[in-house]
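Chemist: Give the three-dimensional model of this entry:
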Amino acid sequence: MVDDEDDDTPAASTPPSAKALHELTLLAGQHPGPERTAAAWRLVTSAAGNPDAHAVLDFAREAELVLPCDHTDSTAPNLTWTNPLDGSEMVWVPPGKFVYGTNNQTAACAGFSLGRFPVTNEQFARFVAETGYVPDLDHPDNESFLSHWQGGAPAKAQLRHPVTHLSLFDALAYARWAGATLPTEWLWEKAARGTDGRTYPWGESSPTAKLAQVAQGATCAVGKFSRVRSPYGCEDLVGNVSEWCLPEPAGAEVGAFPADHYPAYPYPAADIPVQTVVRGACFLRHSAKTARSSHRRRLSVARRNRWVGFRLAVLLPVRPA
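Modeler: You can find the predicted model right below:
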């Protein structure tokens, strides 16, 4: 028997993040290294939805297990960092105002980080291998899940292509594993348009095959258009694949962070579609209008097809140490 006074397991009545704080305390006493970095980041991001998440964030900052993202020097290069859980390169989007919509309205939001690229086949294959992920048997479109893979694996030539044939549910499962979430459509648009309200992520020039993967027959490897970036440094926001965005409750303020990073939705019945917004023109698009950063399209959350992928968002003002 173990005496109660020797048992350091948090009691059921303790705050939700007590266990995370205990484990962070242990990590703070360890030597820095990749394993400590990944473990600390998983604890911090996993606690993000707790009502006492601020306590975890404050402790992690004080123990230098995470570092702040904010910088006030407007001439500094865009801050980037690597997610230690899945290898995604993340770009910091500072807080402030942004232009959105076809009427160029203005809103504001807090700072967040967005993936430089959409999640790739290679990354999703690692997720499946490490977690054994399979879709729920009740999902209405399971025959389309990763249907472009052969023998349960992506083709070698497509490892760096954006992963597709995924529903919103599949994208959220990956995001949770990676300690992230998906952007709302307004966060996506801020990352694409910045503060000057540009029409396309790169400026005002109409999309061509030199600027984005549009009017093509298939996806391409991420990074192909590395000289064509959004104001903050994101790539492939237009072209390659359209991207799932996190559904927002009715009446949500433009630019507000979602209350739930992993909203649960019932699988839609055939006669009652449940939809969310996808953003960004895909490789099939050739119209300058549909390639605009303000363009939005609604899609059933259960759909899996070859032209929709996703990228990660981290809604915290910190990065791994």
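Chemist: all contacts plus neighbour counts: C-alpha atoms, from now on.
Modeler: OK.
Chemist: Distance check, residue 287 against residue 207.
Modeler: Distance, residue 287 to residue 207, using CA to CA, to the nearest Å: 8 Å.
Chemist: Here is the second sequence; please produce its structure so I can put it next to the first one:
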Amino acid sequence: MKVRRSTIDNKIRIGLIIAFIVGLVLLSVSLYRAMQPKFDNDLVRIPAGEFIMGSDSGRSDERPKHLVYLDTFEIDRYELTNAQYRHFLQVTERTVPRYWSGDEYPPGLENYPVVGVSWDDADAYCKWVGMRLPTEAEWEKACRGTDGRVYPWGDEWDANRANVIVSSVTRSWDEAWTLLATPNAMPVLKPVGSYPTGASPYGVMDMAGNASEWIFDWYNWRDYTGLPDHNPIVTAPPWNHVVRGSAWFDLYGDVEWAKQQSQCSARNSSHETQDPRMGFRCVRTIE
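Modeler: Just a heads-up that it's a prediction; the model follows:
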């Protein structure tokens, strides 16, 4: 009887140990899933092929107009929203945008593009979801398609197709942050996808207006001469990263500036700091 009872006790102990191990595994899986990105992401596939990049009538850094070949890739249809970015912050504890209150964005702005995100944080988010920031060439192709159009919607400027405030609403960054934190004060940013008639040929939204967007490339202030015509990318770091797309406001506040900045070929750059105009979207390579 003693031997039999000892055998039973050992089996019970082994069973408890196995149950404990299984419980730990299930808990680990649950925690892992809780840390993964939770959002509905709408991706647009951009097929491989050539497109017209640059402009012969734009600023010197947009010249010359030339053909570029890109492999297939997918890009976010919309700029990243506050709600999507909030989950990332909860898991990673990276820098919170300046206009948020603690770790919360202003009420009612869940579907508005997140702005005030540094290049480093934008890059980290895209990697976190298994993607990356777009190259200049990828962004421009997604914006203008293959027909060389000037704006996402065509060749003629139309202020009704993009959230670009052509009269200056502010002359300082501090005022801009205040406006973002008090959305009812006046219409500044808009929910992503609010201008469907401003979509690109591929259906990518808000590539003109709302938020300017961080790009993976470092900014080459010279023209495009000498860059490869197959999947070009500038990786040598001078000082700034490229920024593409016009924004909900600028410090100039005039129509001609808004028109120029809304062109698909327009280029800008910025330091890796928080900027009330700056948002982003991600892409992924299709093998």
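Chemist: before we move on, back to that, which residue of residue 287 and residue 207 of the first structure possesses the greater neighbour count?
Modeler: residue 207 (23 against 13; other CA atoms under 10 Å).
Chemist: ok, now which ones touch the residue mapped onto residue 130 of the second structure from the first structure?
Modeler: Matched by TM-score structural alignment, residue 130 of the second structure corresponds to residue 179 in the first structure. Each residue near residue 179 of the first structure by CA atoms under 8 Å, 6 or more residues apart in numbering is listed here: 41, 42, 45, 46, 85, 314.
Chemist: just checking, what's the longest helix in the second structure?
Modeler: For the second structure, the helix with the greatest residue count under DSSP state H is helix 2-35.
Chemist: Next, the residue lying closest to residue 35 of the second structure once chain neighbours are set aside: secondary structure please.
Modeler: Using CA to CA, 6 or more residues apart in numbering and skipping the chain neighbours, the partner closest in space to residue 35 of the second structure is residue 91 (6.1 Å). Classification of residue 91 of the second structure by DSSP: H, G, I helix; E, B strand; the rest coil places it in helix.
Chemist: Now do the helices in the first structure.
Modeler: Using DSSP H, helices in the first structure cover 18-28, 34-46, 53-62, 121-131, 168-177, 185-193.
Chemist: circling back to that earlier point, any chance of the contacts of residue 179 of the first structure in JSON lines, with neighbour count too?
Modeler: Formatted as JSON lines, the contacts of residue 179 of the first structure follow (neighbours: other CA atoms under 10 Å):
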{"residue": "41", "neighbour count": "25"}
{"residue": "42", "neighbour count": "21"}
{"residue": "45", "neighbour count": "20"}
{"residue": "46", "neighbour count": "18"}
{"residue": "85", "neighbour count": "17"}
{"residue": "314", "neighbour count": "26"}
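Chemist: Would you format these as a markdown table with distance to residue 293 of the first structure included?
Modeler: Shown next, in a markdown table, are these (distance: CA to CA, whole Å):
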| residue | distance to residue 293 of the first structure |
| --- | --- |
| 41 | 31 |
| 42 | 32 |
| 45 | 29 |
| 46 | 31 |
| 85 | 29 |
| 314 | 21 |
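Chemist: Show me which of those residues is closest to residue 28 of the first structure.
Modeler: Distance ranking of those against residue 28 of the first structure, using CA to CA, places residue 41 first at 12.3 Å.
Chemist: which residues touch the closest one?
Modeler: Going by CA under 8 Å, 6+ apart, residue 41 of the first structure touches 65, 66, 84, 85, 179, 320.
Chemist: Now distance to residue 126 of the first structure too, for the residues you listed, in CSV please.
Modeler: Putting those into CSV (distance: CA to CA, whole Å) gives the following:
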residue, distance to residue 126 of the first structure
65, 25
66, 25
84, 13
85, 11
179, 15
320, 21
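Chemist: Nearest to residue 191 of the first structure among those residues?
Modeler: Of all the contacts of residue 41 of the first structure, residue 179 has the smallest distance to residue 191 of the first structure: 19.8 Å, by CA to CA.
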